[in-house]
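1. Just a sequence and a predicted model for now, questions to come.
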Amino acid sequence: MAFDDAYDALTDHEDDARWAYGTGFEDPLAGVPDDLPAGVDPADLAGYCLMLGDDALIMSHRLQQWVTRAPELEDELALANIALDLLGQARLLLTRAGAAEGRGRDEDDLAMRRGPAEFRNVLLAERADDDFAHLVARLCVFSVWRLALLDRLTASRDPMLAAIAGKGVKEVTYHRDYAAQWVVRLGDGTALSHQRMSDGVLAVTPLIGPLFQAHPIEERLAAAGVAVDPASLRDDFQQVWEFVLTTSGLSGPPVPPPGSPPASLSPPAPPASLSPPAGRSGEHTPALAAILDEMQETARTVPGGVW
């Protein structure tokens, strides 16, 4: 794709009309078999890909909001690159979801033409951050959990999911290490940075437990060898998370604000026989609606537009 100047590139859409994400996207999974696994309900596979794709899409948008707000230029670039990695994962997963459901919806339809109740991301992804310490605490939790998930998903019976996971493992390993380094740096820094980091860990802790609670779709696909049972990730997550906290000097529970119940740094085990977790079942905080208002503004204002 060659143009005489940048303006030609912006106005030429004959070869690619992916308005939501720009043009010139090269499929990194070209050649990977896209047949659905035998004996798997296509609706279940589509739902599972939506879950993982929405996690990445919404977390990516939250990270994009921190560009120009990070402490250093290098961190703005790092957060932007992490956001782009997650956006790429979202594109692949939403494309797979659209193909599996068979309703003719593509990545743009699923990203830009659904309302909050149709999204299936975990609540951890949509939470806003009070400051940079809150951000890196949440990113660390998200990355440690997602890396454990993607690592196991490389053995999926669905070749597409396995390939997406294999690509994602390399990316999310960096995300985890970047966030963990900041948790340690702030936790083991000054009295002020230690307190800020303690507050960030305390804020994210209630969102950890639901990460290991399975939706019925996850249970069915895990039994079929396609998905990962979230409960199986708990030990791997806890081992890494507690190591990060211990190294940062945050091995004990932070002191909660006055009047708050005590909090544990270890993710609480979900009780048995719970209903599907909020987020996965379409129940969200008001924060998601605000995210979608911002993210989908152009799609809503100019339906079918390209850029």
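-> Yes, it's here.
2. can we go C-alpha only for contacts and neighbour counts from here?
-> Noted.
3. how about the closest residue to Ala148 other than its chain neighbours, what does it touch?
-> Ranked by CA to CA, 6 or more residues apart in numbering and with sequence neighbours excluded, the top spatial neighbour of Ala148 is Leu233, at 6.3 Å. Contact analysis of Leu233 by CA atoms under 8 Å, 6 or more residues apart in numbering lists 145, 148-149, 212.
4. Identify the farthest-apart pair in these.
-> For those, the farthest-apart pair by CA to CA is Ala148 and Phe212; their separation is 11.5 Å.
5. Okay, one more to line up with it:
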Amino acid sequence: MSGTAPVDYLLHLADNALVLGQRNAEWCGHGPILEEDLALANNSLDLLGQARLLYQHAATLINADAAQSRRFGHLLGARSDGAVTEDTLAYFRDTHEFRNLTLLELPHSGPLAATACGDRDYATTLARNFLYSALMVLVWDRLQASADGQLAAIAAKSLKEARYHLRHASDWLVRLGDGTEESHARAQAALHHLLPYCQEFWIGSEAETAAVHNGTGVDVAGLRADWDALVDDTLKEATLQRPAMQGHVPQGKHGVHSEHMGFLLAEMQSLARAHPHAVW
């Protein structure tokens, strides 16, 4: 429909927010200091709120379109009324159906741990939040002019939150980079680990292309120069070196995920799947 964002574009944005929100929530009760424990919990709640609004919008479009309803019909076993909801989109899609950036599903253990089950590395968490928030400040800003009025309203709300997330992550990255020898090394290692995954930002998907064509989405490739400037300015202040972005380009936007995604979803979805008709 003209003036309506493609469902897959809304799901891409929603999945990004949900998956990173789930990852950041893993710090709840484990933050290095109480204030940061609360800060990341609030960050997660912001992202969850963004995901909910986007999933609700997508569900409305799916339920109003017969072809889309058939496409997502395999999710309806979890619903007694035969309607797709934000919950069915979050809890009853499988790994290959998610369209989030691969960067966001990676564990917190970072490059200095032997395995993904290693201790959480706060520098890895903050570097990821910084790289993603720098992108989303630009995306949400442009989406305020989306031809999809509902998406434009979500963008206006989300932009305020993304600006806070960027400021929080930037401040901490500067503190770590310009801090002790240990904190500097951890921050630098996190950037070396994560920056190659950012290549996926600039490779558009079919959903993103369709959204750009009907005036509801953003051409992310056109944001690269502004993103580079944001990143470079902060890294300079943090006395950190920007490593090259090269190597394998991840394909999370296309449903091809890392081995970590299935474990993340298993933990997040287990209760809903065990009791699909429960009322809370």
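-> Cool, the structure landed. For clarity, every value in this text was computed on a predicted model and none was experimentally measured.
6. what's the matching range in structure 2 for stretch 240-247 of structure 1?
-> Stretch 240-247 of structure 1 lines up with residues 230-237 of structure 2 when matched by TM-score structural alignment.
7. ok, average deviation of that stretch from structure 1?
-> In the superposition with structure 1, the average deviation recorded for stretch 230-237 of structure 2 is 0.5 Å (mean CA distance after the TM-score superposition for structure 1).
8. Could you list the residues in contact with that stretch?
-> With contacts defined as CA under 8 Å, 6+ apart, stretch 230-237 of structure 2 is touched by 131, 134, 170, 174, 178, 241-242.
9. follow-up on the earlier one: what distance do you get for the residue nearest to Ala148 of structure 1 to Arg105 of structure 1?
-> 31 Å (CA to CA, to the nearest Å).
10. matching residues in structure 2 for the host helix or strand of Ala299 of structure 1?
-> According to DSSP states H and E, Ala299 of structure 1 maps onto helix 297-301. Under TM-score structural alignment, helix 297-301 of structure 1 corresponds to residues 270-274 of structure 2.
11. Report the buried residues of the matching stretch.
-> Along stretch 270-274 of structure 2, these residues count as buried under the neighbour rule (16 or more other CA atoms under 10 Å): Ala272.
12. Now that stretch on structure 1. Mean distance?
-> Once fitted to structure 1, stretch 270-274 of structure 2 is off its aligned match by 1.0 Å on average (mean CA distance after the TM-score superposition for structure 1).
13. Show me how far that stretch is from its chain's centre.
-> 22 Å (CA atoms, centre = their mean, to the nearest Å).
14. Out of the contacts of Leu233 of structure 1, which is nearest to Asp109 of structure 1?
-> Closest approach to Asp109 of structure 1 among the contacts of Leu233 of structure 1 (CA to CA): Leu149, at 25.9 Å.
15. Quick check: the gap between the residue opposite Ile217 of structure 1 in structure 2 once aligned and Asn214 of structure 2.
-> Per TM-score structural alignment, the equivalent position to Ile217 of structure 1 in structure 2 is Ala207. Applying CA to CA, the value for Ala207 of structure 2 to Asn214 of structure 2 is 11 Å.
16. Gly31 of structure 2 too?
-> Gly31 of structure 2 is 43 Å from Asn214 of structure 2, by CA to CA.
17. Now do the same contact list for the alignment partner in structure 1 of Ala134 of structure 2.
-> Alignment note (TM-score structural alignment): Ala134 of structure 2 maps to Val144 of structure 1. Counting by CA under 8 Å, 6+ apart, Val144 of structure 1 touches 176, 237, 240-241.
18. Now with 7 Å, please.
-> 176, 237 (CA atoms under 7 Å, 6 or more residues apart in numbering).
19. one step back: name the nearest of the contacts of Leu233 of structure 1 relative to Leu77 of structure 1.
-> Of all the contacts of Leu233 of structure 1, Leu77 of structure 1 sits closest to Trp145, with 22.9 Å by CA to CA.
20. doesn't Asp236 make contact with the closest one?
-> No - in this structure Trp145 of structure 1 lies outside contact range of Asp236 using CA atoms under 7 Å: 8.3 Å.
21. Looking at the two, which one has more neighbours?
-> More neighbours surround Trp145 than the other of Trp145 of structure 1 and Asp236, with 24 against 14 (other CA atoms under 10 Å).
22. Find the nearest non-adjacent residue to that one, please.
-> Counting by CA to CA, 6+ apart, Trp145 of structure 1 lies nearest to Phe237, which is 5.8 Å off, once chain neighbours are set aside.
23. In terms of helices and strands, where is the one you found?
-> Counting by DSSP H and E, Phe237 of structure 1 is found in helix 234-247.
24. secondary structure class for Leu36 of structure 1?
-> coil (DSSP: H, G, I helix; E, B strand; the rest coil).
25. That one: how many residues sit nearby?
-> A count of nearby residues for Leu36 of structure 1, using other CA under 10 Å, gives 17.
26. now do Phe263 of structure 2
-> So Phe263 of structure 2, with other CA under 10 Å, has 12 neighbours.
27. now the one 5 residues further on
-> Look at Met268 of structure 2: counted by other CA under 10 Å, it has 15 neighbours.
28. what do you get for Ala162 of structure 1?
-> Ala162 of structure 1 is flanked by 21 other residues according to other CA under 10 Å.
29. Over to the one 10 residues further on?
-> Taking other CA under 10 Å as the neighbour definition, Val172 of structure 1 ends up with a count of 24.
30. And it, how far from Ser143 of structure 1?
-> Taking CA to CA as the measure, Val172 of structure 1 falls 6 Å from Ser143 of structure 1.
31. same deal with Gln238 of structure 1?
-> 13 Å.
32. Mutual contacts of those two, please.
-> Listed as contacting both Gln238 of structure 1 and Ser143 by CA under 7 Å, 6+ apart is no residue at all.
33. Compare neighbour counts for the two and give me the winner.
-> A direct count of neighbours by other CA under 10 Å for Gln238 of structure 1 and Ser143 places Ser143 higher, at 23 against 17.
34. Skip the chain neighbours and tell me the closest residue to the more buried one.
-> Arg176 (4.9 Å).
35. Helices along structure 2, start to end?
-> 7-25, 34-64, 66-71, 86-91, 122-143, 149-177, 181-194, 206-213, 224-237, 260-274 (DSSP state H).
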